[in-house]
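> Pasting the sequence and the predicted coordinates here, then a few questions.
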Amino acid sequence: MSKLIGIGVGPGDPELLTLKAIRVLEKLDILLLPTGRSGGESEAYHICKEYIPELVSLEKRYFPMTNDKDMMMAAIAEIAGEVKSWTLSGKTVGFVTLGDPMLYSTYGYLLKLLRDEIEVETIPGITSFGAIASGFNKQLCEGDTPLVIYPCVDDLKELDELLSTQKSMVLMKVYKSFERVKALIVAHHLEDDCLIVSNFGKASQKVYYGLEEVNIEELSYFTTILINKEV
């Protein structure tokens, strides 16, 4: 049956795709490739491309990464219209996204526009922080300790408070705000409780076990900080 399928491809290593994701990729008619800039490349595609048959039609589309929500949603609405048209014509359409489709993914906006219009299926993917924790034997949390996942954008006032009250945290989207995040971590004396990883699972992967080791020029958009005060 024709439908839209959101497919999480994990954090970067092609071997971290699930078997279900691979099977779905092999049966698509159209694969939608999201890019974060006009004319750019799809990071998600490069992770999963070895599993995509030649007969699958690849459709690259620009999803604006902007604080102008009206502009962003207008662009996504136009793409949603295309996806709806494709599915109503009998096509099965895939959308690949980094990590898991339900965590800070553009797919979520597309899902809101289409889930009441067409059939939609979502295939989970391994999150970046889960893969990093396992890859470096860094326990995220244990027992009844909460795990806080925090996007490091805007003024970071809430992060300041959380660093003083929470024991286990995942800091995402730290690329543009790294120096401010670093200052807060130092202020709370958590320098020795951090693991910083950029581009996990890729050839360009960088790993830092302390803030002072970090070369900010080596950090990419895909940089995550794990903090655990108990381990």
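Structure's in. What do you need?

> Please count neighbours and contacts with C-alpha atoms only from this point.
OK.

> how far away is the nearest residue to Gly39 once chain neighbours are set aside from Leu19?
Leaving out its chain neighbours, the residue that sits closest to Gly39 by CA to CA, 6 or more residues apart in numbering is Tyr62, at 7.5 Å. Counting by CA to CA, to the nearest Å, the separation of Tyr62 from Leu19 is 28 Å.

> go on, Cys152?
For Cys152, the distance to Leu19 equals 32 Å [CA to CA].

> Looking at these two, which is more packed in?
Each of Cys152 and Leu19 has its neighbours counted (other CA atoms under 10 Å); Cys152 has more, 21 against 10.

> need the contact list for the more buried one.
Taking CA atoms under 8 Å, 6 or more residues apart in numbering, we find Cys152 in contact with 159, 171-174, 177, 181.

> In addition, the following structure is provided for comparison:
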Amino acid sequence: MRPSPAAAVTLVGVGPGAPNLLTLAAVQAIESADVVAYPVARADAEGMAAQIAAPWITAEQRRLPLLFPMVAEAEPRQQAWREAADALAAEAERGLAVVLLCEGDASLFASCSYALLALADRHPSVPVAVIPGITAAAAAAAAASGQGLPWPLALQQEGLLIRPTPETPAELEALLDWAAAQQAVLALLKLGRRWRWVQPQLERRGLLGSSLFAQRVGWPDQLLARADAITADEQPYFSLLLIRQGWPEVLP
């Protein structure tokens, strides 16, 4: 293991699933850390971020699982973020280099972002760094393009909106109208159970053939397909949809 840098907490985006998608900066930060922290949904769970980064975590490094409960109530989540910030700060204040592994990008819909905010509020003197990671939307577009489904995320003056899938058909309808008017591509995350009503809605608008469905991007069992090939059944939580409603006028 390399000598530890100055004591700090570094949030490291480890990408959507494939270990070989980690950046060089991410690998160097993990290899240099004294303590490797990572979120878990249950006390007995390993954590997806830790699984992704496993090739670079050594036996000499101390693992620090941090419980981030997947519950709807605000207070348990807020308490967990405060406790995570306190635990990270305690390690850094002992003179140790700490990394907090974040699935995907460390700043985009990341649970670790709440630990970052709690650190700034409760321990402002602790140095913090953030290393970005590849998002699932970017990885899905790239992987599809390499499988005969060319899918540039955005071209020329197109916009790109990345957000969770709306909760209701009416919200999705309004979002699709807005995106069509703005010439924006939509990347809808956390598709999961919503696909049962999203699929027929896109079919009615003639958008299934121009949309990309992606599931568990970066993992060995990833699925990438045109959305018209996916039946209207409930899908896993880690599913997403890329929707393009038209192309720019100037193309090769």
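That came in fine, so what should we check first? Values in this document were obtained by computation on a predicted structure and should not be read as measured data.

> Mind telling me what Ala59 of the second structure corresponds to in the first structure?
Matched by TM-score structural alignment, Ala59 of the second structure corresponds to Glu54 in the first structure.

> What is the burial count for its match?
Glu54 of the first structure - counted by other CA under 10 Å - has 10 other residues nearby.

> Please identify the helix or strand for it.
Assigned by DSSP states H and E, Glu54 of the first structure falls within no helix or strand.

> residue ranges for the helices of the stretch 151-252 of the second structure, please.
Using DSSP state H, counting those that start in this stretch, the helices of the stretch 151-252 of the second structure run over 169-182, 195-204.

> Please name the nearest non-neighbouring residue to the residue most central in space within the second structure.
Geometric centre of the second structure, nearest residue: Gly104, 3.4 Å, by CA atoms, centre = their mean. Computed as CA to CA, 6+ apart, the closest residue to Gly104 of the second structure that is not its neighbour in sequence is Gly15, at 3.8 Å.

> residue in the first structure matching that neighbour?
Alignment note (TM-score structural alignment): Gly15 of the second structure maps to Gly10 of the first structure.

> Does its match touch Gly125 like I think?
Yes - between Gly10 of the first structure and Gly125 there is a contact under CA atoms under 8 Å: 5.0 Å.

> Neighbour count for those two, which is higher?
Taking other CA under 10 Å, Gly10 of the first structure and Gly125 do not tie; Gly10 has more neighbours (28 against 24).

> equivalent range in the first structure for stretch 207-216 of the second structure?
Counting by TM-score structural alignment, stretch 207-216 of the second structure falls onto residues 190-199 of the first structure.

> OK, contacts around Pro14 of the first structure?
Shown in contact with Pro14 of the first structure (CA under 8 Å, 6+ apart): 47-48.

> Any figure for the gap between it and Gly125 of the first structure?
Pro14 of the first structure sits 11 Å away from Gly125 of the first structure, going by CA to CA.

> Which positions within stretch 190-204 of the first structure qualify as buried?
Using 16 or more other CA atoms under 10 Å as the test for burial, stretch 190-204 of the first structure gives 190-191, 193-201.

> Would you mind giving those residues as a markdown table with distance to Ser42 of the first structure added?
Listed next are these as a markdown table, based on distance: CA to CA, whole Å:
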| residue | distance to Ser42 of the first structure |
| --- | --- |
| Leu190 | 35 |
| Glu191 | 34 |
| Asp193 | 33 |
| Cys194 | 30 |
| Leu195 | 27 |
| Ile196 | 24 |
| Val197 | 21 |
| Ser198 | 18 |
| Asn199 | 15 |
| Phe200 | 17 |
| Gly201 | 16 |
